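In: Next input, structure requested:
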Amino acid sequence: MPDLPAVETNVSLRPYNSFGLPALAQRLVRVHAPEDVQRLLADPDLAAMPKFVLGGGSNIVLTRDLRALVLKVEIAGRRVLARRDDAVIVEAGAGENWHAFVAWTLEQGLPGLENLALIPGSVGAAPVQNIGAYGVELKDRFDSLDAIDLQTGAALTLDAAACRFGYRDSVFKQALAGRCLITRVRLRLPQPPTAVLGYLDLERRMADTGISHPTPRQVYDWVCEIRRAKLPDPAVIGNAGSFFKNPVVTPEQCRDIIARDPAIVHYPMADGSFKLAAGWLIDACGWKGKSIGQAGVYEKQALVLVNRGQAIGGEIVTLAQAIQESVYGRFGIRLEPEPVVV
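Out: Sure thing, here's the model as predicted:
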């Protein structure tokens, strides 16, 4: 049997989470191929340890050291898998940087992911969260993925139905939470390409520039500009992007809130419900720019919580809970965090 991958001990996870929070991994293995996981699971001692899958670290809040075997996913590779009349199938290793992968597809002349540019994290984490931005969700472009069952070592292939995608949700946050390590992801880019331009920020760019039919590269550039203006660079200010999900309410709830706060930002959904802008709710409660300890609310976007320098995970959680209580007290809406608290 080939050698086991190297097992590192007491590894600092500060460089591997976008909040820059302090924590140690008791043991850490860098996974470069699916076979690495299967070799680990064949070792009785390592197989018996609890496992924690770590991708880009952009969707976690570390509040403690991890007394587990941390599987740091570093599986690389990008390729065009198939060209069909109605779509092109592209594949990427789970350890690839998501934004770099989006840029690569455009360089290949394959649009379809431009609305999802500059979302932090890895390709393997994208289906877990069902990432989305500017009118497009990952499920809209998803084909299938490969994974390893961390209990049995079996190789799995899941299609969109098996992934049970929801709003910032999937089977990997529900029934398969902690059970699978995603190794490769395949996406379906429609042919001919169809631009998604109905999001308010993009409509404003079209109006400001006079460009009614932007190219995929223009949409990509606009999305990058918009995100950079709103969101801090994790390399400069620790953060996990949007911290709370935008709540979805019934038409009756929306009418009630509008009656009290006519300026509330809201969007109609296809099923008749309404999505409310969580950042607006937080800002309306006066949280923008405020801090608890070293954890703060970003001055330019109330939806983003930041590490002001030496924050610990507990401070981020305390701030998030205070915001939740404040929003619930004023609007009767319970905000749900996007990142996983560990």
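In: C-alpha from now on. contacts and neighbour counts both.
Out: Will do.
In: hang on, isn't M269 packed against K275?
Out: Yes: under the criterion of CA atoms under 8 Å, M269 makes contact with K275 at 6.8 Å.
In: A278 against V248, yeah?
Out: No: using CA under 8 Å, A278 makes no contact with V248, being 9.8 Å away.
In: quick one, strands of the stretch 151-300 of the chain?
Out: In the stretch 151-300 of the chain, the segments counted as strands under DSSP state E, counting those that start in this stretch are 155-159, 180-190, 238-242, 248-249, 266-268, 274-276, 291-292, 295-297.
In: can I get those strands in TSV with mean neighbour count and distance to G112?
Out: Output for those, formatted as TSV (neighbours: other CA atoms under 10 Å; distance: least, CA to CA, whole Å):
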stretch	mean neighbour count	distance to G112
strand 155-159	14	19
strand 180-190	24	5
strand 238-242	25	22
strand 248-249	20	26
strand 266-268	16	23
strand 274-276	20	24
strand 291-292	17	38
strand 295-297	26	32
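In: Compare the ones you listed and give me the one nearest V340.
Out: Proximity to V340 (CA to CA) singles out strand 238-242 among the strands of the stretch 151-300 of the chain, at 10.3 Å.
In: Contacts only, for the nearest residue to E114 once chain neighbours are set aside.
Out: What sits nearest to E114 in space, not counting adjacent residues and going by CA to CA, 6 or more residues apart in numbering, is Y220, at 4.7 Å. By CA atoms under 8 Å, 6 or more residues apart in numbering, the residues touching Y220 are E114, N115, A117.
In: Before we compare anything, build this one as well:
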Amino acid sequence: MVVEKNVPLQPCNTFGIAARAQTLVRVHSTADVRAVLADPELAAAPKFVLGGGSNIILTGDVKPVVLKMEIKGLRLVEETPKAWIVEAGAGEVWHDCVAWTLAQGFPGLENLALIPGTVGASPVQNIGAYGVELQDRFESLDAIDLATGHTFTLDAAQCGFGYRDSVFKHAPSDMPGADGLPRGMGLEGRAVITHVRFRLPKPWKPVLGYLDLERRMAEESVLQPTAQQIFDWICDIRRAKLPDPAVVGNAGSFFKNPTVSPDQCADIIAREPRIVHYPMPDGSIKLAAGWLIDACGWKGKSIGKAGVYEKQALVLVNRGQGADSVTGGEVMTLAKAIQTSVYERFGIRLEPEPVVV
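Out: Predicted structure coming up:
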């Protein structure tokens, strides 16, 4: 266990916001987590788990003990006639994990290429892109209870996956729901994920259907793309649309795509015929948040050093650098102004994706 004091967090968050951790512990193994819980001072303090820092907005210095997840490891756990079961340490870079599975001949994660962050954050957010969500390829995960130190395993049902949602984004609560039954126990702030396992199905089938992928198939005259081709295409598409955090600080897609009823969608289409929308399996309609923001005129605009990316209105960016970086307050001021504009024009409340600390 490596414990550091007064640690700058600007290199640890992809938005490049300047902040400090009063105490930071680098976690390289499950033993390191247990060592934290065995230390009288550290055990009593609140905890904040930090992976790749790609989905957080820091609004000030972090007072809880920061557990910097750096557990590594990639391996094939099991191969059956129906699937490959692959395990990754929570500290592995997500994109590197995707590339490794393909290199080993285990396709299935290619649609999730180039999503920033670490493996441990992937089930928390239920990451998704180009028709595939983490839950579609999820087998199970291991985590440690920060209250008891006990290790436990969760399957997909126990993770409570939803759109960019999971049990790890909800606080523990014994409050009853509308039906009078307990809502269940959330695990936000209660557990730290150490390993994640993926079920990559056999036989492999490509997930296509998105316009960008169909264009690439037509351009290259490929009717049956391989997993590697889909991986390469998605990397190219994402690099063309989204800023590289190493060059322009950002947290990826800042807002969730909202869902509405068919009647609500029809009402909006009557006023805005060009609105981008997608029917969902449950009958609801998903709207493109980036289109809504662009329609309100925000693309390329800024408040302070927080800006809206010129090529994709769904991405907020850091227009400062180094010591003159954007602040978390500026980012959230811009986000709230965008939310207000979208609500006033469309009657839709946009929900931010990043965790605000």
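In: Superposing both, give me the TM-score.
Out: Overlay of the two chains. TM-score (TM-score structural alignment, normalised by the length of structure 1): 0.98; 338 aligned residues with a CA RMSD of 0.6 Å.
In: Mind putting the contacts of Y220 of structure 1 into JSON lines with distance to F243 of structure 1?
Out: Formatted as JSON lines, these follow (distance: CA to CA, whole Å):
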{"residue": "E114", "distance to F243 of structure 1": "22"}
{"residue": "N115", "distance to F243 of structure 1": "19"}
{"residue": "A117", "distance to F243 of structure 1": "18"}
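In: returning to what we had before: tell me the residue in structure 2 aligned with the residue nearest to E114 of structure 1.
Out: Mapped onto structure 2 by TM-score structural alignment, Y220 of structure 1 lines up with F231.
In: do the same with A6 of structure 1
Out: In structure 2, the residue matched to A6 of structure 1 (TM-score structural alignment) is V2.
In: And that match, how far from V192 of structure 2?
Out: Applying CA to CA, to the nearest Å, the value for V2 of structure 2 to V192 of structure 2 is 17 Å.
In: now V27 of structure 2
Out: Per CA to CA, V27 of structure 2 is found 10 Å from V192 of structure 2.
In: against structure 1, where does the longest helix seen in structure 2 fall?
Out: Longest helix in structure 2 by number of residues (criterion: DSSP state H): helix 328-346. The alignment of helix 328-346 of structure 2 onto structure 1 (TM-score structural alignment) spans residues 313-331.
In: ok, average deviation of that stretch from structure 2?
Out: With mean CA distance after the TM-score superposition for structure 1, stretch 313-331 of structure 1 departs from structure 2 by a mean of 0.3 Å once superposed.
In: Now do the SS call for T59 of structure 2.
Out: Put simply, T59 of structure 2 is coil when judged by DSSP: H, G, I helix; E, B strand; the rest coil.
In: Kindly tell me how buried it is, as a neighbour count.
Out: A count of nearby residues for T59 of structure 2, using other CA atoms under 10 Å, gives 17.
In: What does it correspond to in structure 1?
Out: In structure 1, T59 of structure 2 lines up with T63, judged by TM-score structural alignment.
In: so who does its match touch?
Out: Listed by CA under 8 Å, 6+ apart, the contact set of T63 of structure 1 reads L21, A23, I312, G313, G314, V341, V342.
In: nearest residue to it other than its sequence neighbours?
Out: Once flanking residues are discounted, T63 of structure 1 sits nearest to G313: 4.1 Å by CA to CA, 6+ apart.
In: is it true that that neighbour touches L62?
Out: Yes: at 5.3 Å, G313 of structure 1 counts as touching L62 under the criterion of CA under 8 Å.
In: any common contacting residues for these two?
Out: Common neighbours of G313 of structure 1 and L62, counting by CA under 8 Å, 6+ apart, are L21, P22.
In: Check which helices and strands the longest helix of structure 2 sits against.
Out: Helices and strands touching helix 328-346 of structure 2, by 3 or more CA pairs under 8 Å, 6 or more residues apart in numbering; DSSP states H and E, are helix 289-295, strand 302-303, strand 306-308.
In: Let me have these in CSV, extended by distance to C159 of structure 2.
Out: Formatted as CSV, those follow (distance: least, CA to CA, whole Å):
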stretch, distance to C159 of structure 2
helix 289-295, 26
strand 302-303, 37
strand 306-308, 33
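In: So for V98 of structure 2, which of those sits nearest?
Out: Among these, helix 289-295 comes nearest to V98 of structure 2, with 26.0 Å by CA to CA.
In: Specify, as a residue range, where that closest one falls in structure 1.
Out: Mapping helix 289-295 of structure 2 onto structure 1 (TM-score structural alignment) gives residues 278-284.
In: Now do the same for V317 of structure 2: its match in structure 1.
Out: So V317 of structure 2 corresponds to V306, using TM-score structural alignment.
In: Provide the count of other residues in contact range of its match.
Out: Count around V306 of structure 1 with other CA under 10 Å applied: 27.
In: Tell me which residues touch the residue nearest to it when sequence neighbours are not counted, please.
Out: The shortest distance from V306 of structure 1 to any non-neighbouring residue, by CA to CA, 6+ apart, is to N239 (4.7 Å). For N239 of structure 1, the contact set (CA under 8 Å, 6+ apart) comprises S18, F19, G20, S58, P232, D233, V304, L305, V306, N307.
In: let's go with 10 Å and repeat that
Out: 17-21, 58-61, 231-233, 295-298, 304-308, 316 (CA atoms under 10 Å, 6 or more residues apart in numbering).
In: repeat for P281 of structure 2
Out: Residues counted as contacts of P281 of structure 2 (CA under 10 Å, 6+ apart): none.
In: how near is the equivalent of I211 of structure 1 over in structure 2 to I230 of structure 2?
Out: The alignment partner of I211 of structure 1 in structure 2, by TM-score structural alignment, is V222. Distance of V222 of structure 2 to I230 of structure 2, given as CA to CA: 11 Å.
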